[in-house]
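structural data only, the sequence is not supplied:
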């Protein structure tokens, strides 16, 4: 686990982006895809790390390693 890692978790107002061990969210988004995109941007700017995505059922469904400037699995709805 890196200090740059971020987690996308269910939040009462949608989906939150949190750092490892953080109580408060760094950002909250209506859509999971928006939260995932934000988490990947934070990790990329911080120098790389991992983004873990929590599913609606509370189970971890996905994990992406993000290197600076290189996202191997961008969200499918992300416009290029």
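Noted; the coordinates are in hand. All figures in this text were calculated on a predicted structure; none of them were measured in a lab.

rest of the way, CA atoms for contacts and neighbours
Fine.

and the residue most central in space within the chain, what does it touch?
Centroid-nearest residue in the chain, with C-alpha atoms, centre = their mean: residue 39, separated by 3.5 Å. Residues in contact with residue 39 (C-alpha atoms under 8 Å, 6 or more residues apart in numbering) are 6-8, 17, 51.

also residue 55?
9-10, 61 are the contacts of residue 55 under C-alpha under 8 Å, 6+ apart.

recalculate using a threshold of 10 Å.
8-10, 32, 61-62 (C-alpha atoms under 10 Å, 6 or more residues apart in numbering).

now, those residues that are in helices?
Using DSSP state H, the members of the contacts of residue 55 that fall in helices are residue 32.

okay, pairing it with this:
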């Protein structure tokens, strides 16, 4: 199985949500709200349709992880 690029969606110190590439810390996209980032297809499009995204709560704890495409989900939920 190919290794998927990893990303994290978290809130920055200015109360905005950032999608960052893990390892480099490069900001891929910024969002005004978490809802705007997680609504239908937005994250998948932002990661180019391929990647694993950890979505964090405001407190920094992981809320959920989404894998794109779903068929690549290691938990077999594709």
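That came through, no problem. Small disclaimer: the values here were computed from a predicted structure and weren't measured.

measure the equivalent of residue 24 of the second structure over in the first structure to residue 34 of the first structure for me?
For residue 24 of the second structure, the aligned position in the first structure is residue 22, judged by TM-score structural alignment. Going from residue 22 of the first structure to residue 34 of the first structure by C-alpha to C-alpha, to the nearest Å gives 20 Å.

higher neighbour count, those two?
residue 34 (19 against 11; other C-alpha atoms under 10 Å).

what do we get in the second structure for the more buried one?
Per TM-score structural alignment, residue 34 of the first structure is aligned with residue 36.

element containing that match?
Using DSSP states H and E, residue 36 of the second structure maps to helix 34-38.

which other helices and strands does that helix contact?
Using 3 or more C-alpha pairs under 10 Å, 6 or more residues apart in numbering; DSSP states H and E as the contact criterion, the elements in contact with helix 34-38 of the second structure are strand 6-11, strand 17-21, strand 27-31, helix 42-46, strand 51-56.

enumerate the positions of the first one that are buried.
Okay, so that is strand 6-11 of the second structure. Using 16 or more other C-alpha atoms under 10 Å as the test for burial, strand 6-11 of the second structure gives 6-11.

next, the contact list for residue 32 of the first structure, please.
8-10, 14-17, 38, 53-56, 75.

mind checking how far the nearest residue to residue 45 of the first structure once chain neighbours are set aside is from residue 17 of the first structure?
Of all residues not flanking residue 45 of the first structure in the chain, residue 68 sits nearest, at 6.5 Å (C-alpha to C-alpha, 6 or more residues apart in numbering). Distance of residue 68 of the first structure to residue 17 of the first structure, given as C-alpha to C-alpha: 18 Å.
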